[in-house]
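Colleague: take this sequence and fold it.
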Amino acid sequence: MDTESVTIRKAVHGDVPAIVAMFASDSLGGHGDTTDPAALPAYMAAFRRIEQSPNETLYVAMKDGEVVGTCQTLITTTLTGRGGSSMIIEAVHTRTDCRGQGIGEVMIRFCLDEARRQGLRKVQLTSNAKRTDAHRFYGRLGFEASHLGFKLTLK
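Modeller: Reported below is the predicted structural model:
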């Protein structure tokens, strides 16, 4: 696997269609993502909110000039454990035709390096219960399945 040619950078407006296409091709996610042009304004509005947030960053993995993966980070601070900031990694996704090439690992290691650079105390993520391959992947990278997550859909 040639991961040396994979680079990670902050996403820009022009990346949104490629990111959305990755999400729309996801058969397990169940988020209702679509490449329908009528939905693009909603995606762009969400991108602008992320872009304007001081605590959120959307990244893309690039290979040969194409978006081949994406992930998002959120920095949160709590009072637990005497206070401290943590990174939450969300929406990790590798383009379907690029899976198994180490791109996901490059993205996660990039996020871990960012967390260390910022002096954060921990990194956490959630993964769809159906994604057993992803669970093995995260375990291989040192993550532990230590908590049980819950969601309540409001819309």
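Colleague: going forward, measure contacts and count neighbours with C-alpha atoms only.
Modeller: Fine.
Colleague: any idea how far the most centrally placed residue in the chain is from residue 17?
Modeller: Centroid-nearest residue in the chain: residue 71, 2.2 Å away (criterion: Cα atoms, centre = their mean). Distance of residue 71 to residue 17, given as Cα to Cα, to the nearest Å: 15 Å.
Colleague: another sequence for comparison is provided below:
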Amino acid sequence: MPVLPIIRRAAGADLDVVYAMICALEDQQLDKDVFSKVYLRNLTSPDIAYFLADVEEKTVGMVSCHIQGLLHHAALVAEIQEMFVYADYRSQRIGETLMTRVVQHAILEGAAQLEVTSRATRHAAHRFYEREGFIKSHVKLVRYLDKI
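Modeller: Model prediction:
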């Protein structure tokens, strides 16, 4: 039986482990200097939370949550911006435990709903989110500003 992870808030000292997970999620090496500035800035924001999953003192997964007031909802809306679990730890309830924590956080912060966007090609992630109670309700369109 898999060991359930310990879920904790991320801190500045977790920068390297979070960086490695986000690079793996995006399948590219991100600029670490820029990443570090964004990460450390976000840690000070009351609207952004990062939760890490530790198994036997190893960080194996993470989820981020950004909460903002949206006029078209007339409410606070929580959004999972990044979620990642290392492949060797998938199907061991790590993602489920992270999801439980981020839902709890969103509710405690007064959010009316929790949203997530996932790349169209990530079918396994979509199945996970649907098992966790998410429904497909929107289409996301992106305009890359560096292409102008």
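Colleague: mean shift between the helix ranked longest in structure 1 and structure 2?
Modeller: Assignment by DSSP state H gives helix 103-117 as the longest helix of structure 1. Following superposition, helix 103-117 of structure 1 is found to deviate from structure 2 by 1.1 Å on average (mean Cα distance after the TM-score superposition for structure 1).
Colleague: how about that helix: buried residues?
Modeller: 103-108, 110-112, 115 (16 or more other Cα atoms under 10 Å).
Colleague: before we move on, back to that, residue in structure 2 matching the residue nearest to the centre of structure 1?
Modeller: Structural alignment (TM-score structural alignment) places residue 71 of structure 1 against residue 63 in structure 2.
Colleague: quick check: which element contains its match?
Modeller: Assigned by DSSP states H and E, residue 63 of structure 2 falls within strand 58-70.
Colleague: what about that strand, how far off from structure 1?
Modeller: Looks like 0.8 Å for strand 58-70 of structure 2 (mean Cα distance after the TM-score superposition for structure 1).
Colleague: map residue 142 of structure 2 across to structure 1 for me.
Modeller: In structure 1, the residue matched to residue 142 of structure 2 (TM-score structural alignment) is residue 151.
Colleague: surely its match is in a strand?
Modeller: No: counting by DSSP: H, G, I helix; E, B strand; the rest coil, residue 151 of structure 1 is located in no strand; its state is coil.
Colleague: and it, how far is that from residue 108 of structure 1?
Modeller: Residue 151 of structure 1 is 23 Å from residue 108 of structure 1, by Cα to Cα.
Colleague: surely residue 124 of structure 1 meets residue 85?
Modeller: No: using Cα atoms under 8 Å, residue 124 of structure 1 is not in contact with residue 85; the gap is 11.2 Å.
Colleague: between those two, which has more neighbouring residues?
Modeller: residue 85 (18 against 15; other Cα atoms under 10 Å).
Colleague: skipping adjacent residues, who's closest to residue 1 of structure 1 in space?
Modeller: Of all residues not flanking residue 1 of structure 1 in the chain, residue 101 sits nearest, at 5.2 Å (Cα to Cα, 6 or more residues apart in numbering).
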